[in-house]
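Trainee: Return atomic coordinates for the entry below.
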Amino acid sequence: QQRPDLHAPILTIDLIKPELVTPGYIFLAPYRNLDPAPYIYDNYGNLVWSGAGSGGPKTAHAPRVCTYKGTDHLCFFQGEQQKGFARGHGVIMDQTYRVVKTVESTGAGASSDMHEFKLTPFSNGTTALMTVYQPRRYDLTANPRFNIRNGLGWIVEGVFQEVDIETGALIFEWRSLDHVDPSAAWTLPGTTDTSGDGLTQQTPWDYFHLNSIDKNADGDYLLSARHVSAVYKVSGEDGHIIWQLGGNCPSFEQTNFAFSYQHHARWISENATHTLLSLFDNASNNYNWTGPESSGIILSINHIDLTATKIQSYAPPSPNLISSSQGSFQILPDNGGALIVWGEHAHFTEHTSTGEIVLSGKLADRLSDVMIYRSHKFPWVGRPLTSPALYAFSRDGEEEKARTTFWASWNGATEVVRWELWTADERGGPWGNYGSADREGRFETEFFIERFERWGFVVARDGGGRELGRSAVVKTFVPSAGLRQYCDERDCAAARGLEEGEEVVPYEAEDSTREGERTTDRGYDTAHYYDVAGFEVEEVEGRRRRRREEKWVVALGVVIGIGVVWGALAVWRVGGWRRVLARKGGAVDWSVWWRWNRYARLKQEDWWEGKGVL
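Mentor: Take a look at the predicted model:
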């Protein structure tokens, strides 16, 4: 009611086992919807924060809580969405939802991509990892599998960088073409909707498709590359591949599983003999399959016998659900559970450590084409710098038995426990405390009063009663007599157009776009708005002309006044010279007058003293 500018998606939540759901907030960023942006919801599907327009006007991806300068911040990618990748930068917001830093890729290449923007955990949040999709000229005629002949081809090189957040300095860079030959690709030119055909600069072949990066305490990196269906451990010293999981020529035998076109590979733990990691197994790119359904999986790599084993699997919410693009798998730190996003389906689930689904959330149907690349769950405290919003409505106004409804909200505020309502008959008070209402986790809290209140404001308080903020004073909206028939005690029906066959009520309307009201550079000449106030445009233009004439008269008067003053001063000074010479008994030398203009800036007495007169 009080924030009609917000168009947050409606989140449908099914709390299957609420007692097992992990506390915290759900961070997601849908796109291809109205107002694509980072959003925060609670476990019941209530909106907590809409970030539409807060970090910029473009699409956002993968919002999450990050540690920057020792405190919790929000991190997400924001940029221009392309087919299968994006161009943009990383955004860091503080707890007031203000952008404190943007992070760009460095060097002479493309800007950073949507697939990864992550502050490194072992640098205390001083560096960031980001992907770059860099098109390059490439000889694709050498391999007959690529089906390209008679000319130079184009390829997308998968690049990642680690950069210093404060200085922008490059810490580390890795390029796929230096280490992985295009012959390793599982996705050939022109074979999928995002592969590219490799024939032009605008359609380069994306042979690698780097979609996640992680870094461990030793300084090495974990990469996931979708179009080669492989996960790599890369040396943080020289970039060489230490081992490869999946894809062509893997380093390990996969004992009980297969995966393909995966996303979001993350380290869980490591030691000298074993590596534990998680990933989202898409199992398909909608053209090829390695399994009947997508899933989240936890894998154990044995570096002694060179085997990899699946030790836990998290099934989709419906059997045989395939997510052929996108998706994420986050291990929740408190209880070992997991939050899984089912990519293109705009659907997410929370699981226990054994794989049981305890929460299911849905943002949109698949046919809507609304998607979520990644989602996360974290605890979060939001303290916005904005003020609470308030709207008040009364259908009957000052009539007997009139009622008033107030709606209060505060976009992004997580500490508000209750709202306190103050009302008055006049804008300046005196104010009376009507009472309070618990927020109960809802984005919008409603007060329903059994009388008419003309003015009001609300105070937001936390659990200890501390005031967090207060709204502006608002006047209650009372509909006109003609509108009132379409209203109930809470609101009025939305306006509508005429239905077929409905009679049109004739009325005469003045054309507000008369000749001369439009200008070539600024749309309407705002002079015509004076018609609404009871003034004719011609009268307004006449007033403007008179004001211009008055300004010229004033300016001319100022110039004449200055001339008179200077003339009087000159006469006075000449008269002063005559009196001085008369006292000395001398005659007046009029040649002195001609020298006066030269020495006018000197004190008169000093000049005559220099001549020996005084």
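Trainee: from here on, contacts and neighbour counts on C-alpha atoms
Mentor: Noted.
Trainee: neighbours of the nearest residue to residue 338 once chain neighbours are set aside, just the number please.
Mentor: The spatial neighbour of residue 338 that comes closest, neighbours along the chain excluded (Cα to Cα, 6 or more residues apart in numbering), is residue 331 at 4.5 Å. For residue 331, the neighbour count with other Cα atoms under 10 Å is 23.
Trainee: With the one 10 residues further on instead?
Mentor: Other residues within reach of residue 341, judged by other Cα under 10 Å, total 30.
Trainee: hang on, it packs against residue 351?
Mentor: No - contact between residue 341 and residue 351 fails when scored by Cα atoms under 8 Å: they sit 11.4 Å apart.
Trainee: Now do the strands in the stretch 151-300 of the chain.
Mentor: Along the stretch 151-300 of the chain, the segments classed as strands by DSSP state E, counting those that start in this stretch run 153-164, 170-175, 210-215, 221-225, 230-234, 241-246, 253-254, 263-270, 274-281, 295-302.
Trainee: winner for burial among those strands?
Mentor: Most buried of those, by mean neighbour count (mean count of other Cα atoms under 10 Å): strand 210-215, with a mean of 26.
Trainee: okay, the angle between it and strand 274-281?
Mentor: Taking axes from the mean of the first three to the mean of the last three Cα atoms, to 10 degrees, strand 210-215 and strand 274-281 form an angle of 150 degrees between their directions.
Trainee: mind checking how far strand 210-215 is from the chain centre?
Mentor: Centroid separation for strand 210-215 versus its chain: 23 Å, with Cα atoms, centre = their mean, to the nearest Å.
Trainee: which residues touch that strand?
Mentor: Strand 210-215 has contacts (Cα atoms under 8 Å, 6 or more residues apart in numbering) with 115-116, 120-121, 129-131, 158-160, 221-226, 263-267.
Trainee: Surely residue 367 is within a strand?
Mentor: No - Residue 367: not assigned to a strand; according to DSSP: H, G, I helix; E, B strand; the rest coil it is helix.
Trainee: what's the burial count for it?
Mentor: Applying other Cα under 10 Å, we find 7 residues neighbouring residue 367.
Trainee: now swap in residue 449 and tell me
Mentor: Per other Cα under 10 Å, the neighbour tally for residue 449 reads 14.
Trainee: Could you pull up the contacting residues of it?
Mentor: Counting by Cα under 8 Å, 6+ apart, residue 449 touches 403-405.
Trainee: for comparison, sequence B:
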Amino acid sequence: MKLSSISLSFASLLAVATADWQYRSRPDLSPPQLNITIPPKDTAPGYLFLAPYSGFADIGTTHGPRQSAPYIFTDKGELVWSGYTYFSIWAANFQAGKVNGKDVLFSFEGSHNPNYGHGHGHITFLDQKYQTVHELRAGNHKLLDKHEFHIINERTGLVEIYDPVPIDLTPYGGTPDQQWIVDAKVQELDIETGEVLFQWSSLEHILPHDSVLPVYEGQPGFGYNSSDAWDYFHINSVDKDENGNYLISARNAASIYKIDGKTGEVIWKLGGLPGVTSSDFSTKDKNLTFSFQHHARYLSTSEDGSRQVISLYDNSAHGTENKDGREKNYKKQSSGKIVEVDTKNWEAKLLFNGPAPDNLLSKSQGSTQVLENGNVLVGWGSEGAVSEFNPKGEAIFHAYVDSGEFGHLAQNYRAFKFDWHGYPTEDIALYSEVTEDGHTIAYVSWNGDTETKSWKFFSVDENGTKHFLEEKKKAGFETLIKFDNKKHSKIIVEAFDHNGKALAASTPVFTQKQILPYKKESSNDQRIEKLEKEVGLLESALNYFDWRTHRSSYGF
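Mentor: Now for the predicted structure:
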């Protein structure tokens, strides 16, 4: 089913309308908003790093987020920085980090293949001025995949590669014409030079028998060609410990592997599904199961090296959105987990479990980040939400990424929280308007600025002389100030930090006649508008589910 041209027009207009009037000083920005359902309480310091995108197929502007991009927010929902146009095409895994002692932002940018859960591109780095300073690509004539970039010791980066190769799949249940499999690879790269320091291949060390998604089911690809290769392993995260050994999350094997950093051999395997996956560890905890997981990270290692603590995101789900019989759901909700593995007694112990608020079950994506104060930040992947838990496992913050009428379908690969200091080279944005009763209202913002504590406003006379008007404490992304009933024809604003140091000044702007959002007065018109909105939503939802029915969503 396709949207009718009338419904498509209504939906498009509605989507545009919901994005208008967010910021008068930056009408070009239409970022998603955080729909906070659990207000922050005792949360860790830092900003939220998100890169939401649309869960709809590409059907014009009838879905959100309208401006898919990396974003920085406060946990109170205030925008700090919009990365729209800073990263092109499709961006994910947006984070802050350090490279050779310098603070940077980085993100994957490139193609996105939602059918098979992979994409090809590169890693882009920005400095604290939000200027592009570096790009990194995979080596050895391989294409870097979207799933992972993880900085090690400020010098090297871990990446994952989706590499289809032809082999005989009949030993694994395939037919003679099923000949393609994904050889999932890991590379450790020198960030500055791009030199490949280490490369690991899944097919060289782990047989396809480890997969919990058989080739004949077709869930991770049928293997008939390189575009439909059987993704038996599906690496979605890589980490490295202080001893040089790697930690690999294999989603389609529902297992986590520790890999020798010299030989590439498997040191141990933590299987997530007793009775389905093999595992080198036993457990007495019935709650210590996981499947189709993401984002496994080393947290700590005991002095003798026999015990290691790791974190992971437990999806417990994998499959199509239309419940066509090929889904794999092992629990009713996803969760963030912290696990200790003991290689003396070969036991695994669950140390932390953060279950999803609202019983969210994400069939793809997700992340678990342990913060410096012990709190745990969990991104719910395909469900487009983020939560923070205290060490007791209590949710102390929860929000959905929302973007207008269709924002409930926004997704976000990973969510993070970092301290960050931004010093934008963008000009301060200032807009001034006069109301019908003669009041001057000014709006000011500075995209990416984290240092301004107050704004000083000045009028500018015909000779260019400044006259101080008022100082206003910075209030969120855009600060509004209303002056007395005298019209100020030209306004300028200056930014000051917490020490009273001047940071920058805007260019003077002329005051404009105020334009207010149009409101229909007729109650009948309002009823018609509401009906049109409901019809547009219904038809768009039907179109979405019809689209899902005719394609598989393999997730990532």
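Trainee: sorry, back to before: kindly provide the distance from the aligned partner of the residue nearest to residue 338 of structure 1 in structure 2 to residue 395 of structure 2.
Mentor: By TM-score structural alignment, residue 331 of structure 1 lines up with residue 370 in structure 2. Look at residue 370 of structure 2 and residue 395 of structure 2: by Cα to Cα, to the nearest Å, they are 14 Å apart.
Trainee: where do the strands sit along the stretch 51-200 of structure 2?
Mentor: In the stretch 51-200 of structure 2, the strands defined using DSSP E, counting those that start in this stretch lie at 52-54, 71-73, 79-82, 90-99, 102-110, 120-126, 132-136, 144-152, 156-166, 180-190, 196-201.
Trainee: start and end residues in structure 1 for the second one, please.
Mentor: Looking back up the chat, that one is strand 71-73 of structure 2. Using TM-score structural alignment, strand 71-73 of structure 2 pairs with 39-41 in structure 1.
Trainee: And the matching stretch against structure 2, how far off on average?
Mentor: When structure 2 is superposed, stretch 39-41 of structure 1 averages 0.2 Å from its matched positions, counting by mean Cα distance after the TM-score superposition for structure 1.
Trainee: Now tell me what touches that stretch from outside.
Mentor: For stretch 39-41 of structure 1, contacts defined as Cα under 8 Å, 6+ apart pick out 8, 25-29, 47-52, 63.
Trainee: Show me the two of those that sit farthest apart.
Mentor: The most widely separated members of those, counting by Cα to Cα, are 25 and 52 (17.6 Å).
Trainee: For the alignment partner in structure 1 of residue 145 of structure 2, the count of nearby residues, please.
Mentor: When structure 1 is aligned by TM-score structural alignment, residue 145 of structure 2 is paired with residue 113. Residue 113 of structure 1 has 31 neighbouring residues, counting by other Cα under 10 Å.
Trainee: wait, what's in contact with residue 113 of structure 1?
Mentor: Neighbour list for residue 113 of structure 1: 77, 85-89, 130-133 [criterion: Cα under 8 Å, 6+ apart].
Trainee: Could you rerun that using 6 Å?
Mentor: Counting by Cα atoms under 6 Å, 6 or more residues apart in numbering, residue 113 of structure 1 touches 86-87, 131-132.
Trainee: could I get these as CSV with distance to residue 442 of structure 1 and neighbour count?
Mentor: Shown next, in CSV, are the contacts of residue 113 of structure 1 (distance: Cα to Cα, whole Å; neighbours: other Cα atoms under 10 Å):
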residue, distance to residue 442 of structure 1, neighbour count
86, 34, 23
87, 35, 17
131, 37, 29
132, 39, 29
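Trainee: closest to residue 540 of structure 1 among those?
Mentor: residue 87 (50.2 Å).
Trainee: Helices along structure 2, start to end?
Mentor: 5-19, 202-205, 523-549 (DSSP state H).
Trainee: Single out the most deeply packed of the ones you listed.
Mentor: Of these, helix 5-19 is the most buried (mean count of other Cα under 10 Å), at a mean of 17.
Trainee: and that helix, which stretch of structure 1?
Mentor: Under TM-score structural alignment, there's no match for helix 5-19 of structure 2.
Trainee: Give me the angle between that helix and helix 523-549.
Mentor: Going by the same axes, to 10 degrees, helix 5-19 of structure 2 is angled at 100 degrees with respect to helix 523-549.
Trainee: Centre of the chain to helix 5-19 of structure 2, how far?
Mentor: The answer for helix 5-19 of structure 2 is 26 Å, by Cα atoms, centre = their mean.
Trainee: Give the full set of residues in contact with the aligned residue in structure 1 for residue 330 of structure 2.
Mentor: Aligned by TM-score structural alignment, residue 330 of structure 2 pairs with residue 290 of structure 1. Counting by Cα under 6 Å, 6+ apart, residue 290 of structure 1 touches residue 283.
Trainee: Look up how far residue 368 of structure 1 lies from residue 290 of structure 1.
Mentor: Going from residue 290 of structure 1 to residue 368 of structure 1 by Cα to Cα gives 27 Å.
Trainee: which outside residues touch stretch 517-528 of structure 2?
Mentor: Counting by Cα under 6 Å, 6+ apart, stretch 517-528 of structure 2 makes contact with no residue outside itself.
Trainee: whoops, I mixed them up, stretch 408-418 of structure 1
Mentor: Stretch 408-418 of structure 1 is contacted from outside by 48-49, 381-383, 388-390, 437-439, 443-445, 460-463, using Cα under 6 Å, 6+ apart.
Trainee: Which stretch of structure 2 lines up against it?
Mentor: Under TM-score structural alignment, the match for stretch 408-418 of structure 1 is residues 444-454.
Trainee: likewise stretch 156-173 of structure 1?
Mentor: Using TM-score structural alignment, stretch 156-173 of structure 1 pairs with 182-199 in structure 2.
Trainee: before we move on, back to that, out of the contacts of stretch 39-41 of structure 1, flag the one nearest to residue 312 of structure 1.
Mentor: residue 26 (23.3 Å).
Trainee: now for the closest one: what does it line up with in structure 2?
Mentor: Alignment note: residue 26 of structure 1 maps to residue 48 in structure 2; criterion TM-score structural alignment.
Trainee: Also residue 129 of structure 1?
Mentor: Under the alignment (TM-score structural alignment), residue 129 of structure 1 maps onto residue 158 of structure 2.
Trainee: what's the burial count for that match?
Mentor: Using other Cα under 10 Å, residue 158 of structure 2 is surrounded by 24 other residues.
Trainee: Verify the contact between it and residue 149 for me.
Mentor: Yes - between residue 158 of structure 2 and residue 149 there is a contact under Cα atoms under 6 Å: 5.3 Å.
Trainee: neighbours around residue 98 of structure 1, how many?
Mentor: For residue 98 of structure 1, the number of neighbouring residues by other Cα under 10 Å comes to 15.
Trainee: Residue 544 of structure 1 now?
Mentor: Residue 544 of structure 1 has 12 neighbouring residues, counting by other Cα under 10 Å.
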